[in-house]
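# return atomic coordinates for the entry below.
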Amino acid sequence: MSSAGQNVKTVRKRRGLTQRELADASGVSLSTIRKLEQGDREGARLETLRKLAIALQVPTMRLVGAPREDGTSPQTSDRWAAVKSALERPPWASGVEDELPTVTGVHSALQEALPLFTGDRLTQLSVLLPSLLRDADALGPQGRTVRMRLLQLSGWLMVQTRQFPAAETALERALDHAADGLDKAATISVICWLRLRQGRLDEAFALAVGWADEIEPRMSRATPAELSTWGWLLVRASAAAIRNGQSTEADDALKLAMAAAVAMGREHAPENDFLRMFGPTTVKLKAAENASVTDRPDMVLRMAQRIPMAGLRPTSNNRNRHFLDVADAHAKMGQHADAFEKLEQIKADSPEWLPNQRYARDILSKLIKSRRTLTTDMRAMADAVGLPL
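Got it, this is the predicted structure:
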């Protein structure tokens, strides 16, 4: 099939049209559309594609060119423009009647904003964060702790939404403000996640292993914060290794992470920091993720049945990431209805989280390719996850 033919077919299915309906709407003959989509024609005249594009409500070049690369949409980049500007630390300026921010005030504002982070309330965060970041910068040396925490959260959010240069800025600044090795290691864990999402696997592995060795606690007297931070670095090391074809190293790191989790005893967030939530369930979720990465869908589904999910928040990124693994496993096993049901569950629980997940778009693409026509729900899901037309 030609590139144009594939593009016409993809967009037609997204619009919920049959070939005959597209022919009627565009004025292009049914036989031409069939031959184009079946690859019996090398291409089509620009005028023909223009007529099809008008009927499909897309630019003509969407049909002419190759499908767009999957990536962050311009809308997503625009949403975070003010946050990215604030992270660059422009001078803080107050009006004549403005009161200077205080450590207590900024700390209180950050505490009030935490549910927005844990609940993936991205629209509200994009509005709130610029002023909060500038207020934190205006605190001076006495605001070091609250500033570090805000920058760490902002970096995590930028990784989540694939704003990678902004994430680098936020996390490097967070490291500069870290009060001790444990704070630095917690930030390094987020940097490792950034490297994973960037595909820089060797760097992620080396960074995670190096810092895990640096902070390895004595198990007999380790605090929850030490166990959690060490465990997360090991989880990051395992994730990097499994993606880099180093299965032995991945298994070894995950075994050590489970030892930390067992010492924790349960899922726990030290100092009420949701980024450090860690325990046996977290490690089991990551073991299932490793099975997914190595293309063992049957094992993913078996492991999923044994993972206790009741205590995890509906908007937990660990939980949602696991559900994507389960959806992908169902899709690979030909259980398309079950796969789509998992996507629907994530969409209902975390509607602002899902569009930032390239993984979700990949899964839905598999489901769509298996069908001649799309249901209304499938078209809605395609729009929700930002599947390119």
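
# could you use CA atoms for every contact and neighbour count after this?
Will do.

# in a helix, Asn318, correct?
Yes: according to DSSP: H, G, I helix; E, B strand; the rest coil, Asn318 belongs to a helix.

# what is the burial count for it?
18 (other C-alpha atoms under 10 Å).

# what of Gln142?
Gln142 has 11 neighbours, counted by other C-alpha under 10 Å.

# for it, which non-adjacent residue is closest in space?
In space, Gln142 comes closest to Val103 once its chain neighbours are excluded; the distance is 7.3 Å by C-alpha to C-alpha, 6 or more residues apart in numbering.

# another one to check against the first:
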Amino acid sequence: MSNAGENVKTVRKRRGLSQRELAAASGVSLSTIRKLEQGDREGARLETLRMLAVALRVPTMLLAAGPHEEDPSTATVDRWAEVRNAIERPPLTVWADDEPPTVAGVRNAAQEISPLFSSDEYDALSVLLPRLLQEAEALGPEGRAVRVRLLQLAGWLMVQTRQFTAAETALERALDDAADRMEAAATINTQCWLLLRQGELSKAYDLAVKWADETEPKISRATPAELSTWGWMLLRVSAAAVRNSQPGDAADALRFAKAAAVALGREHSPENDFLRTFGPTTVALKRAENASVADRPDLVLRLAEAIPATGLKPTSNNRNRHLLDVADAYAKTGQYTEAFDKLGQINNDSPEWLPNQRYARVILERVVKGRRTLTAEMRTMADVVGLPF
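Now for the predicted structure:
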């Protein structure tokens, strides 16, 4: 029996529930619970554990066997090998070219490739980023600021593609070089996301709470950058809490984040950093995400109707995640054509982003199971997201 299965069985018995009663209370199928407790499954998705935890009135992580993550595909590992090398084994000597890199040159190059991150152009980044990271390292102390920025972006990219060890290294290096609290908070924001993707919900929650306290400004005289930074820390608190079956804490954090967004009055990107874009639309997207995590597809669809379509660029990471939540809500309510259309929209906007999303495979699997036959487009999409046979 897996540790998760043992934990579910122990808590279920403490609550005086049969497997059938737990299935009815949680919405998890009886066969899934049986297989989990009997050890016929290696583990369960965090969504399943969260549903069981809600029914058993315990934190999700009490049931989890440990961190839950998914390894990147072989193709992903091969594609990013040079980027990982540049992150994990930076050069020990200065650049050997006749014309060594300059701070201004590397900064300009970093600015030029920044749009490639926000538009998820992975092929180009896999070629350009390794050299740029190496040049930034060769700059020495004078290149600290541009090096931190590149490491933040590289860490975010590694989280996005589920290369978590490299992500940890990049973000730790960026944090070590941070010049002030605000620069450090930009890295912490991505570290919280990394912990969430690894299933380390309690660690993500504690880290986000600590930095939300650390960065809380006086609202009456806060700068837009301070409000954005604090708001994002609160969104990370909320995201960790809702996943760890702490709905009250999640709602409280989201309420404070909304207050920061109202004070800001608009979407704001400190220093044109798309990773820190924050405002009323971002909070609305995260409110819908929380509803999705809490298995409220009806609420997700209602909230989505009120979110302005032009609030964020179609290829932004938050926007794509929101469209997945909407697709999932459609699939859960039996609206399979609408669910598939949302997946198609994401694929049209971000064809290199979608294949890295396990969530997309879960949604498409629901669509496949809910239909008698599949269209040619659905079969193609199954290949795109890597849905197993």
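
# measure the residue nearest to Gln142 of structure 1 to His177 of structure 1 for me?
Distance, Val103 of structure 1 to His177 of structure 1, using C-alpha to C-alpha, to the nearest Å: 15 Å.

# need the helices for the stretch 201-350 of structure 2, in chain order.
201-215, 224-243, 247-264, 280-293, 297-305, 317-332, 336-349 (DSSP state H, counting those that start in this stretch).

# what helices or strands is the fourth one leaning on?
Contacts defined by 3 or more C-alpha pairs under 8 Å, 6 or more residues apart in numbering; DSSP states H and E place helix 280-293 of structure 2 against helix 224-243, helix 247-264, helix 297-305, helix 317-332.

# what's the angle from that helix to helix 224-243?
If you take axes from the mean of the first three to the mean of the last three C-alpha atoms, to 10 degrees, helix 280-293 of structure 2 sits at 10 degrees to helix 224-243.

# give me the mean deviation of helix 280-293 of structure 2 from structure 1.
In the superposition with structure 1, the average deviation recorded for helix 280-293 of structure 2 is 0.5 Å (mean C-alpha distance after the TM-score superposition for structure 1).

# return the set of buried residues in that helix.
By 16 or more other C-alpha atoms under 10 Å, the buried positions in helix 280-293 of structure 2 come out as 280-293.

# just those residues now: which is nearest Cys192 of structure 2?
Cys192 of structure 2 lies nearest to Lys286 out of the buried residues of helix 280-293 of structure 2, by C-alpha to C-alpha, at 14.9 Å.

# so that closest one makes contact with Leu234?
No: applying C-alpha atoms under 8 Å as the test, Lys286 of structure 2 and Leu234 come out as separate, 10.8 Å apart.

# now do the helices in the stretch 51-200 of structure 2.
For the stretch 51-200 of structure 2, applying DSSP H, counting those that start in this stretch gives helices covering 60-63, 74-79, 81-88, 103-118, 122-138, 144-160, 164-176, 181-198.

# about what we covered before: overlap of the contact sets of Lys286 and Leu234 of structure 2?
By C-alpha atoms under 8 Å, 6 or more residues apart in numbering, Lys286 of structure 2 and Leu234 have no common neighbours.

# returning to that earlier point: can I get the buried residues of helix 280-293 of structure 2 in a markdown table with distance to Ala96 of structure 2?
Formatted as a markdown table, the buried residues of helix 280-293 of structure 2 follow (distance: C-alpha to C-alpha, whole Å):
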| residue | distance to Ala96 of structure 2 |
| --- | --- |
| Pro280 | 48 |
| Thr281 | 47 |
| Thr282 | 45 |
| Val283 | 47 |
| Ala284 | 50 |
| Leu285 | 47 |
| Lys286 | 47 |
| Arg287 | 50 |
| Ala288 | 51 |
| Glu289 | 48 |
| Asn290 | 50 |
| Ala291 | 53 |
| Ser292 | 52 |
| Val293 | 51 |
